[in-house]
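S.K.: The sequence isn't on hand, but the structure is:
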């Protein structure tokens, strides 16, 4: 029997494209905001596009914060994408200080409009950028295990994570702003880039996330 992957529907996110990508790699996928469905799933995907505060309000109003935290503590695989990555952190500076899920210690902050060389940069970052291993991190046996260093993936964001824990897996440089672009902590893998918008490379990441978590 196939394991079921639940994409959490909290009324903000690129649900269709993520759903199609996961189906394309052979997973059994359901999109749901039902607590029981989420609790009974074998793995969860937390996508997201939009404002951090709105997302937290939706999660709270749908009573989904408890099920997400329950999944993490019960060691179910959790994949966070873009805003879904940011929501895992303690707080965000977007439109004032907003508390996050606090599953991972750290904050979410905005790109500054001037880089280290004093030049203006375009915000948000929209388009292709590369990722590379963070310091001495090894991508073996991770969802990035088949990705070459400096591989390009698709980004759309104005804010980025600043972890207080040693969870960074990859880094990206956007016009002089070097930031953590994916994280791995136990059963949690999350990325700032959009694998579902990154062609074959993105599908490879989804597939290796499933394989490294015994979902296939």
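M.R.: Received it, and whenever you're ready, just let me know what you need. Given the structure is predicted, the values throughout are model-derived calculations rather than measurements.
S.K.: C-alpha only now, for contacts and for neighbours.
M.R.: Will do.
S.K.: list the buried ones in the longest helix along the chain?
M.R.: Taking DSSP state H as the criterion, the chain has its longest helix at helix 199-212. Neighbour-count burial for helix 199-212, with 16 or more other Cα atoms under 10 Å as criterion, is recorded at 201-210.
S.K.: can you pull out the helices in this protein?
M.R.: 15-24, 35-40, 52-61, 65-73, 83-86, 199-212.
S.K.: Pull out the buried residues from the third one.
M.R.: Residues of helix 52-61 classed as buried: 52-53, 55-56, 58-59 (neighbour count, 16+ other Cα under 10 Å).
S.K.: got it, and the second one?
M.R.: Within helix 35-40, the residues that count as buried by 16+ other Cα under 10 Å are 35, 37-39.
S.K.: want to compare, so here's the second one:
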């Protein structure tokens, strides 16, 4: 066989644009990696990509409203059902779950069984400062998303709510802020990380590169 046919085609990657994400920062991270990505706002075009990234900054309810109003919620669900790889970042990870208690109960995309809850500050004599902001370690299980990284590596976090997985097997990373909480998830082709890889220097870039290489 000619060596040309042995070359792996570069995946087509989209960052989902639903007016709730830090799109420029995520795209800049891929630019640093030399990877071409497209910021995509047309839900009908999502199915044409090999990978999609669901970013997010802000409130869960607002994000779901934006996704729904643009038809992106069903487009993302259909994409996940196709078996192609999807990565949620920060709020984007939380949206993968069935519901969130932020400002009342809001239904999520339902791609990961579980819910999103506020940090329980009542456990401590000195309440936790919320949001959880800054550098923190993530303790990870063996997963291709973390290939080449130590089992505990520092990443940058900014969030006031965290995920609770119904099936603990879906939790592939944990961090500690007062207590252990899930900071990375994976269920088949659907993955998510709570920290911001685009703000996490080399460790974050490694995660994004690993996602491209899945």
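M.R.: Arrived safely, thanks for sending. Note that this is a predicted model, so its numbers are computed, not measured.
S.K.: Assuming the best superposition, what's their TM-score?
M.R.: Taking TM-score structural alignment, normalised by the length of structure 2 as the basis, the two superposed chains have a TM-score of 0.92; 205 aligned residues with a Cα RMSD of 1.2 Å.
S.K.: any chance of the buried residues of helix 199-212 of structure 1 in JSON lines, plus distance to residue 138 of structure 1?
M.R.: Shown next, in JSON lines, are the buried residues of helix 199-212 of structure 1 (distance: Cα to Cα, whole Å):
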{"residue": "201", "distance to residue 138 of structure 1": "18"}
{"residue": "202", "distance to residue 138 of structure 1": "19"}
{"residue": "203", "distance to residue 138 of structure 1": "20"}
{"residue": "204", "distance to residue 138 of structure 1": "17"}
{"residue": "205", "distance to residue 138 of structure 1": "15"}
{"residue": "206", "distance to residue 138 of structure 1": "18"}
{"residue": "207", "distance to residue 138 of structure 1": "18"}
{"residue": "208", "distance to residue 138 of structure 1": "15"}
{"residue": "209", "distance to residue 138 of structure 1": "15"}
{"residue": "210", "distance to residue 138 of structure 1": "18"}
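S.K.: Pull the most distant pair out of the residues you listed.
M.R.: Maximum pairwise distance among the buried residues of helix 199-212 of structure 1 (Cα to Cα): 14.4 Å, between 201 and 210.
S.K.: Sort out which one of the buried residues of helix 52-61 of structure 1 lies nearest residue 85 of structure 1 for me.
M.R.: The shortest gap between residue 85 of structure 1 and any of the buried residues of helix 52-61 of structure 1 belongs to residue 52, at 10.6 Å (Cα to Cα).
S.K.: Trace the closest one over to structure 2, please.
M.R.: Under the alignment (TM-score structural alignment), residue 52 of structure 1 pairs with residue 60 of structure 2.
S.K.: And residue 41 of structure 1, by the same measure?
M.R.: Superposed on structure 2 with TM-score structural alignment, residue 41 of structure 1 falls opposite residue 49.
S.K.: The closest residue to its match other than its chain neighbours - how many residues pack around it?
M.R.: In this structure, residue 49 of structure 2 finds its nearest non-sequential neighbour in residue 12, 5.1 Å apart by Cα to Cα, 6 or more residues apart in numbering. The number of residues packed near residue 12 of structure 2 is 15, by other Cα atoms under 10 Å.
S.K.: Now do the counterpart of residue 12 of structure 2 in structure 1 against residue 83 of structure 1, distance only.
M.R.: Using TM-score structural alignment, the partner of residue 12 of structure 2 in structure 1 is residue 4. Distance, residue 4 of structure 1 to residue 83 of structure 1, using Cα to Cα, to the nearest Å: 23 Å.
S.K.: Equivalent analysis for residue 37 of structure 1, please.
M.R.: Applying Cα to Cα, the value for residue 37 of structure 1 to residue 83 of structure 1 is 22 Å.
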